[in-house]
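Q: Following is a predicted model, sequence given first.
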Amino acid sequence: MNSDERRQKIIDAAITVLLDKGVAASRMNDFVEASGLSKGGVYHHFDSKEDLLIGVLNSFLENNLDRLHLSINPRESAYTQLKDILHNHEELMLELGKYNQLFLDFFSQAAYLPRFRELMRQHYQLFHGTLTELVSMGIASGEFEKDTDPDAIASGLMGIFDGIGIALLIVPEKIAFPRYAIDSALALVRGIRKI
């Protein structure tokens, strides 16, 4: 096994442990044991639990960011692009839905891990910025109501998915994921459209 393969093996083992124990209860020794590598082998790649969590998050992002089509076309309808962002990622949302507990755990533990929180903040801002830009574009083109606050709508859209994720954890039998999140987000976007 080369170094990259060992690193990925550690990340994969960490995901298994994190899904089983949660972020707060997981220890470096758990990750070492699950990986089947030596303690030195794990620490060679990750100096701390926070480093390993950053590695896990980066792995998710690297494996999935290329599947997110977040580029903005100024010649297309902002509403259509927002609808496409929501509908085109339904399969990805379904895939990542099995990691819902882990992502929620990431949110709650980020307060205690500054470098990890900063990485999450950067990616949040990337998505938020794209949504804000699309809403602003829709306002400028006359598609959306002129008194719309683009930042509020972007935050609301992201909040819908976060909230549905929490509900999915608590009452999964009541949540048709990702349909409820997509339908709720589209309802918010339709609410700012000029008729």
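A: Arrived safely, thanks for sending.
Q: okay, CA-based contacts and neighbour counts for the rest of this
A: Will do.
Q: any idea which element the spatially most central residue of the chain lies in?
A: A centroid search over the chain (Cα atoms, centre = their mean) returns residue 103, at 7.1 Å, as the residue closest to the centre. For residue 103, the enclosing helix or strand under DSSP states H and E is helix 100-109.
Q: let's bring in a second model and compare:
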Amino acid sequence: MTPRPDVSAERKDQILNTAEDVFAERGFDEARMDDIAERSGLSKGAIYWYFKKKDDIIAALLDRVFRRNIESMRAEAARAGSVLDRLAAMGEQTSRDYESMSRLMPIALEFYAVALRQRKVRKHLATMYDEILAIIVPLIEEGIRNGELDDGVDPRQAATLLLGIYEGLGLVWAISPKTVDWKTLGPQAAQMLCDGLKRRGQGKKK
């Protein structure tokens, strides 16, 4: 007999795509697993086979978003150009990523709430942050070595600051969307940090 193809990845994507629509329309609290099953065309048992509860679906949705952002940051970090240019480009790309996930922001807020309640989810989020820092820290270290950045800069602290700026802007945007214009404020935030690092380095050389 011909072995049956493994459709696990396809089914998970089907469930997540449907859940994203349902959560966006009904809100996390009002959405039910039954709603996701009905909309996806799968049985409720099939939904529970892959995701035991709604919190697991939220974690998977945000993981997918983080993965896209992490891969785009890796691509920017690996391209040719100065460290300052690459840091600014990463900031601009992160802004575009945030803007593209506008429908998911209410879900993102719920994800952070779940992370506070559940150690497993909190640990998963911390792992995502560590992956982002693992991209930014070596880039800042490179900038220090080649003289672009001040040699007194702590690479991890600077990377954490950059991460915190965008996470903070994302939180403000989720609560008050009109306050944050990603097309202007996002790139400006990265540029301000880069200019600050560069000015301190130049000041020491005078």
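A: That came through, no problem. Predicted model, so just to flag it, every value in this text is computed and none were measured.
Q: TM-score for these two?
A: Here the TM-score of the superposed chains, computed with TM-score structural alignment, normalised by the length of structure 1 as the reference length, equals 0.80; 194 aligned residues with a Cα RMSD of 2.9 Å.
Q: hmm, back to that, what are the buried residues along the helix holding residue 103 of structure 1?
A: Judged by neighbour count (16 or more other Cα atoms under 10 Å), helix 100-109 of structure 1 contains these buried residues: 100, 101, 102, 103, 104, 105, 106, 109.
Q: any idea how far the second one is from residue 66 of structure 1?
A: It stands for residue 101 of structure 1. For residue 101 of structure 1, the distance to residue 66 of structure 1 equals 23 Å [Cα to Cα, to the nearest Å].
Q: Next: the third one.
A: Between residue 102 of structure 1 and residue 66 of structure 1 the computed distance is 21 Å (Cα to Cα).
Q: so residue 59 of structure 2 touches residue 111, yeah?
A: Yes: at 6.6 Å, residue 59 of structure 2 and residue 111 qualify as touching, with contact defined as Cα atoms under 8 Å.
Q: What's the local residue count around the closest residue to residue 174 of structure 1 other than its chain neighbours?
A: The shortest distance from residue 174 of structure 1 to any residue that is not its chain neighbour, by Cα to Cα, 6 or more residues apart in numbering, is 7.7 Å, and that residue is residue 168. Residue 168 of structure 1 sits with 19 neighbouring residues when counted by other Cα atoms under 10 Å.
Q: What lines up with residue 168 of structure 1 in structure 2?
A: The alignment partner of residue 168 of structure 1 in structure 2, by TM-score structural alignment, is residue 173.
Q: hang on, the earlier thing: how about the helix holding residue 103 of structure 1, aligned to which bit of structure 2?
A: Against structure 2, helix 100-109 of structure 1 falls on residues 105-114 (TM-score structural alignment).
Q: just how off-centre is that stretch within its chain?
A: If you compare the mean C-alpha spot of stretch 105-114 of structure 2 with that of the full chain, they lie 12 Å apart, counting by Cα atoms, centre = their mean, to the nearest Å.
Q: What of stretch 80-90 of structure 2?
A: For stretch 80-90 of structure 2, the gap between its own C-alpha mean and the chain's C-alpha mean amounts to 19 Å (Cα atoms, centre = their mean).
Q: Contacts made by it with the rest, please.
A: For stretch 80-90 of structure 2, the surrounding residues in contact (Cα atoms under 8 Å, 6 or more residues apart in numbering) are 72-73, 76-77, 79, 136, 139-140, 142-143, 148, 187, 190-191, 194.
Q: Which of the residues in it are classified as buried?
A: Within stretch 80-90 of structure 2, the residues scored as buried using 16+ other Cα under 10 Å are 83, 84, 86, 87, 88, 89, 90.
Q: quick check: longest helix of structure 2.
A: Looking only at structure 2 and at elements set by DSSP state H, the helix with the highest residue count is helix 119-145.
Q: which other helices and strands contact the helix or strand just after that one?
A: Remark: after helix 119-145 of structure 2, the chain's next helix or strand is helix 155-175, criterion DSSP H and E. Based on contacts counted as 3 or more Cα pairs under 8 Å, 6 or more residues apart in numbering; DSSP states H and E, the elements that helix 155-175 of structure 2 packs against are helix 83-100, helix 105-117, helix 119-145, helix 182-205.
Q: which residues make contact with the second one from outside it?
A: Taking contacts as Cα under 8 Å, 6+ apart, the residues outside helix 105-117 of structure 2 that touch it are 23-24, 27-28, 55, 58-59, 62, 121-123, 125, 171, 174.
Q: Output those residues in CSV, with neighbour count and distance to residue 200 of structure 2 appended to each entry.
A: Conversion of those to CSV gives the following (neighbours: other Cα atoms under 10 Å; distance: Cα to Cα, whole Å):
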residue, neighbour count, distance to residue 200 of structure 2
23, 21, 46
24, 17, 44
27, 15, 46
28, 18, 46
55, 17, 45
58, 25, 42
59, 22, 40
62, 18, 36
121, 20, 38
122, 18, 36
123, 12, 35
125, 19, 33
171, 17, 29
174, 20, 33
